[in-house]
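Colleague: Pasting a predicted model and its sequence here:
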Amino acid sequence: MANNKHFRTVGIIAEYNPFHNGHAYHIKKAKELSQADFCIVVMSGDFVQRGAPAVYDKYTRTAMALSCGADLVLELPSVFATSSAEDFAAGSVALLDRLGVVGSICFGSECGDIETLIAIASVLAKEPEAYTQALRAGLKKGLTFPQARYQALVSCQILTDEQASILTSPNNILGIEYCKAMIRQKSSLLPLTISRKGSGYHDPAVTENQFSSATGIRNILKERERSALPKDFSLLQVPEPVKLMIENGYPIFPDDYSVLLNAALLRLSHSGTSFDTFADVSEELAARLSNQLPDYLPFEEKIDSLKTRQYTYTRVSRALLHIILGITSEQILSARNAGYAPYARVLGFKKASADLMGQIKKRGSIPLITKTAGAELALPENVRFMLRQDFYCSHIYQTVLQDKYRINIKNEFTQSVVIS
């Protein structure tokens, strides 16, 4: 290991859904740009920010990352992994900051201009009164949040059209949220960015471009599952070790959760529990859900039936996922009040970087969890619900995985961390 006083560590926030060549490039460039000896990844668990199950379970995705340059993978608490971009970023930044060993965070962006991203984040972190009023007015008109924010920033002459247009690209948006979280949390972490190369974040196509999107790869996996064609994975733009894991893996898709969703909606309606108890479910969306009962649509068709100009596909998907997982608005508020990251749960690490965890234990300000047995007892009573929710979410995922493929799955209390 590098000299304890001088070794450098860069943090990456990711979902790896699934891991592909662009992710391997990101890890390599992040280490180069930060001159880091180690890379710590904060990764979503079994459910991701767009409101869906991850295509592969968190341990498989951890193994993918470790095989391609990551040194330590930590799980982002589930209440933030499936939340808005703002909470997703705040939880991830807080976790990396409290490890005590991370000097910088490196993320991809479409613009590749860190100064501009920081400047926009500084404005959004302060939320001037004129901007806040204009934002509310836009939302009342039925605009989506991104549309209302763009209009408010330009109408209040806080940003030019050109500057505000940066907020229309998904990786720019997340990058700004990371910077905003660092500003609000008064973090000493240094933000770094690299230009995203290859396909766009949501590009469904997979071509010879070596940086095809995760969306495109998921679409291929879904189509191959539906067809009777041979499972030829040669065209997938992923590193060789990952290709082998995909070939031997067990993918999961949103429609695999259709029965759970419909059962949850019926159960909650029968018990008199209001749908808007759950995170991202507004009164209007709750009413629309009630009006559709009983309506046993598949998960993705249910999203299409509920989305509107104001309620985007992703917003509705997150809302429905929160109902399945039992994640309430009150839980998210409590997790924010607990400082976003009251613990760091290890999903996997490289043997060669095992000493890195020793440094985190010495220098970090939160418990480092490597074993589930007795893990709750290491936490203050008021934050134990977060870890229990993590266990619950993964057990839901494992239940669906086992039922779909008729295989024996280790649960959160029998699964060991991944060591590469």
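Modeller: Perfect, thanks for sending it.

Colleague: alpha carbons only for contacts and neighbour counts from here, please
Modeller: Will do.

Colleague: roughly how far apart are residue 82 and residue 304?
Modeller: Distance of residue 82 to residue 304, given as C-alpha to C-alpha, to the nearest Å: 19 Å.

Colleague: Correction: the previous question concerned residue 388.
Modeller: For residue 388 relative to residue 304 (C-alpha to C-alpha), the value is 31 Å.

Colleague: now the helices for the stretch 51-200 of the chain?
Modeller: 58-66, 78-81, 85-97, 114-126, 129-140, 145-155, 161-164, 170-184 (DSSP state H, counting those that start in this stretch).

Colleague: List of residues touching the fifth one?
Modeller: I take that to be helix 129-140. Residues from elsewhere that reach helix 129-140 (C-alpha atoms under 8 Å, 6 or more residues apart in numbering): 145, 147-149, 151-153, 155-156, 158.

Colleague: 10 Å instead?
Modeller: Here helix 129-140 makes contact (C-alpha atoms under 10 Å, 6 or more residues apart in numbering) with 123-124, 127, 143-158, 310.

Colleague: let's bring in a second one:
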Amino acid sequence: MKTVGVIVEYNPLHNGHVYHFEQSRRAAGADAVVAVMSGHFLQRGEPAVAGKWARAEMALHMGADIVIELPVAYSSHAAEWFAYGAVSLLDATGVVDSVCFGSESGDIAKLSAAAQLVWREDDAFRALVRRELAGGGNYPAAYSAAAERTLAAAGIDGIDMRQPNNTLGLFYLIALLRLGSTIEPLTIARTKAGYNDQTITDRRIASATALRGLIFGDTPDSGQLQNIAPYVPPYTLSILQREAQAGRAPVSWANYSRPLLHRLLVEPATELAQYAEVTEGLEHRIKRALPELRLAEGEAAAEALLLLLKTKRYTRTKLQRTLLRLLLGHRKDELAPELLRSGAAYLRVLGFSPRGRQLLARMRTAAKVPVVTKVTDADWPYLAMDIRATSAYALGFARCDSRELFRDYYEPPIQRSEEARSDT
């Protein structure tokens, strides 16, 4: 059974994701698709608009055969570790033949050549990054600029490393090299909507960022899930509406202002400094900002704090990740590079199809790490972090009970019947 892997967030799953999914399966000539999907909290340091089980259900409706959870230790990290964690999971399955990702470039040969040039990050490359940082920029911009200089010196052109999916694709390829993986990389050019596009120019395709803007934005009829109907498959809308009725969606940073402020107010700066992403004295900047918060009725404290903290050095994404690590209690020693480099010690299955059941049987003998469908007997630090993340995520629900707080212990993998698959 030829199998392709995809690395996704589906926040929420939209028509552009369906296009990428079908093109990935076609490009790989695959019989089955394994999706590594972020859990409740995402790469830009945001809570998902709907929880991991709802989004896994969307993926299964689309045609995914197995959905594996990317641990929050990786899913809410910067691009390098996000990519490494996801690729290491695909590699650990023992059944994935290829991985297909979207990129602005769409040129796997050039991206692969670029990865070969920069993956070891030699002294010359590090010097370029330091030079860019010395100009006052942030690390992602400095890395992209150093990569572009390196590629230009080698005569490789046509890859804009300022484009987020080119950069993320580069890190997927670097992860394959660092793991010594035999998985074949493939890429599909993004179409009609960029990753961060906030405007909608097509009748059927819009970025997830733009769709969240329709849900949470300031337009007169914002907040109505029906607004996104033209841009998502029917099952996405139906699942989101069901989750909204249950009080579990839509979720944003605004839902977590109180627990976040509690952490920031009660812990001294010396303690805040022990949390992941709190760097370069950011703990003091946070403490100085707290008395400046002026919260009008209905204004979200998390959003107001982000506006106070943002600088050229500290991007919004960096700050969101910082606040998320503080909210979830992720300390620096838990996310040390040497631990992240080891990859996840397990494969947590969120859902599967009938074909996925056959693939799971193969995985149980071929996988490099245990395959987990029940968490009751599991005792891995990153899985414990995911269980705590579920509890924290549930605190943002309009209606929450103890079962939601500890849902990881109750929820079995979602099983999609063949009849349940929906095509658009």
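Modeller: That came in fine, so what should we check first? The shown structure was predicted, so the numbers you read here are calculated from the model rather than taken from an experiment.

Colleague: rewinding a little: quick one: closest of the helices of the stretch 51-200 of structure 1 to residue 316 of structure 1.
Modeller: Between residue 316 of structure 1 and the helices of the stretch 51-200 of structure 1, the shortest separation by C-alpha to C-alpha is 13.3 Å, and it involves helix 145-155.

Colleague: Pull out the buried residues from that closest one.
Modeller: Across helix 145-155 of structure 1, burial judged by 16 or more other C-alpha atoms under 10 Å covers 145, 147-155.

Colleague: which secondary structure elements does it contact?
Modeller: helix 114-126, helix 129-140, helix 161-164 (3 or more C-alpha pairs under 10 Å, 6 or more residues apart in numbering; DSSP states H and E).

Colleague: Please state the offset of stretch 297-304 of structure 1 from the chain centre?
Modeller: Here stretch 297-304 of structure 1 shows a centroid-to-chain-centroid distance of 21 Å under the convention C-alpha atoms, centre = their mean, to the nearest Å.

Colleague: let me fix that: stretch 143-158 of structure 2
Modeller: 26 Å.

Colleague: now swap in stretch 175-186 of structure 1 and tell me
Modeller: Put simply, stretch 175-186 of structure 1 sits 16 Å off its chain's centre (C-alpha atoms, centre = their mean).

Colleague: quick one: buried residues of that stretch?
Modeller: Buried residues in stretch 175-186 of structure 1, counted by 16+ other C-alpha under 10 Å: 175-183.

Colleague: which part of structure 2 lines up with that stretch?
Modeller: Here stretch 175-186 of structure 1 aligns to structure 2 at residues 169-180, judged by TM-score structural alignment.

Colleague: now do stretch 43-53 of structure 1
Modeller: Under TM-score structural alignment, stretch 43-53 of structure 1 corresponds to residues 37-47 of structure 2.

Colleague: That stretch: end-to-end distance?
Modeller: OK, stretch 37-47 of structure 2 end separation, C-alpha to C-alpha: 14 Å.

Colleague: Just tell me what residue 19 of structure 2 corresponds to in structure 1.
Modeller: So, by TM-score structural alignment, residue 19 of structure 2 is matched to residue 25.

Colleague: isn't residue 181 of structure 2 right up against residue 92?
Modeller: Yes - under the criterion of C-alpha atoms under 10 Å, residue 181 of structure 2 makes contact with residue 92 at 9.4 Å.

Colleague: Counting residues, which helix of structure 1 comes out longest?
Modeller: Longest helix of structure 1, by residue count under DSSP state H: helix 384-405.

Colleague: ok, then the element right after that one?
Modeller: As assigned by DSSP states H and E, the chain's next helix or strand after helix 384-405 of structure 1 is strand 418-419.

Colleague: what does that following strand rub up against?
Modeller: With C-alpha under 10 Å, 6+ apart, strand 418-419 of structure 1 has contacts from 59-60, 62-63, 66, 71-73, 346-352, 354.

Colleague: where do the strands sit along the stretch 151-300 of structure 1?
Modeller: Taking DSSP state E, counting those that start in this stretch as the criterion, the stretch 151-300 of structure 1 carries its strands at 190-195.

Colleague: give me every residue that touches the equivalent of residue 197 of structure 2 over in structure 1.
Modeller: Counting by TM-score structural alignment, residue 197 of structure 2 lines up with residue 203 in structure 1. By C-alpha under 10 Å, 6+ apart, the contact set of residue 203 of structure 1 is 212-217.

Colleague: Next: residue 218 of structure 1.
Modeller: 17-18, 54-55, 204, 206, 224, 236, 251-253.

Colleague: Repeat the analysis, applying 8 Å as the threshold.
Modeller: 17-18, 55.

Colleague: any idea how far the aligned partner of it in structure 2 lies from residue 12 of structure 2?
Modeller: Under the alignment (TM-score structural alignment), residue 218 of structure 1 pairs with residue 212 in structure 2. Distance from residue 212 of structure 2 to residue 12 of structure 2, counting by C-alpha to C-alpha: 8 Å.

Colleague: list residues touching both of the two?
Modeller: Common neighbours of residue 212 of structure 2 and residue 12 (C-alpha under 8 Å, 6+ apart) are residue 49.

Colleague: out of residue 82 and residue 304 of structure 1, which sits in the busier spot?
Modeller: Counted by other C-alpha atoms under 10 Å, residue 82 of structure 1 and residue 304 do not tie: residue 82 has more neighbours, with 29 against 13.

Colleague: Verify the stated contact: residue 389 of structure 2 with residue 327.
Modeller: No - the criterion here is C-alpha atoms under 8 Å, and residue 389 of structure 2 misses it with residue 327 at 9.4 Å.

Colleague: what do the two both touch?
Modeller: Common neighbours of residue 389 of structure 2 and residue 327 (C-alpha under 8 Å, 6+ apart) do not exist.

Colleague: Quick one: residues contacting residue 327 of structure 2.
Modeller: Residue 327 of structure 2 touches 259-260, 263, 392, counting by C-alpha under 8 Å, 6+ apart.

Colleague: same deal with residue 348 of structure 2?
Modeller: Neighbours of residue 348 of structure 2 in contact, by C-alpha under 8 Å, 6+ apart: 68-69, 371-373.

Colleague: Keep only these that are still in contact in structure 1, please.
Modeller: Retained contacts for the contacts of residue 348 of structure 2 in structure 1, judged by both residues aligned by TM-score structural alignment, their matches' C-alpha atoms under 8 Å, are 68-69, 371-373.

Colleague: Dump those residues to a markdown table, plus neighbour count and distance to residue 397 of structure 2.
Modeller: Output for those, formatted as a markdown table (neighbours: other C-alpha atoms under 10 Å; distance: C-alpha to C-alpha, whole Å):
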| residue | neighbour count | distance to residue 397 of structure 2 |
| --- | --- | --- |
| 68 | 27 | 24 |
| 69 | 26 | 21 |
| 371 | 20 | 30 |
| 372 | 17 | 27 |
| 373 | 16 | 25 |
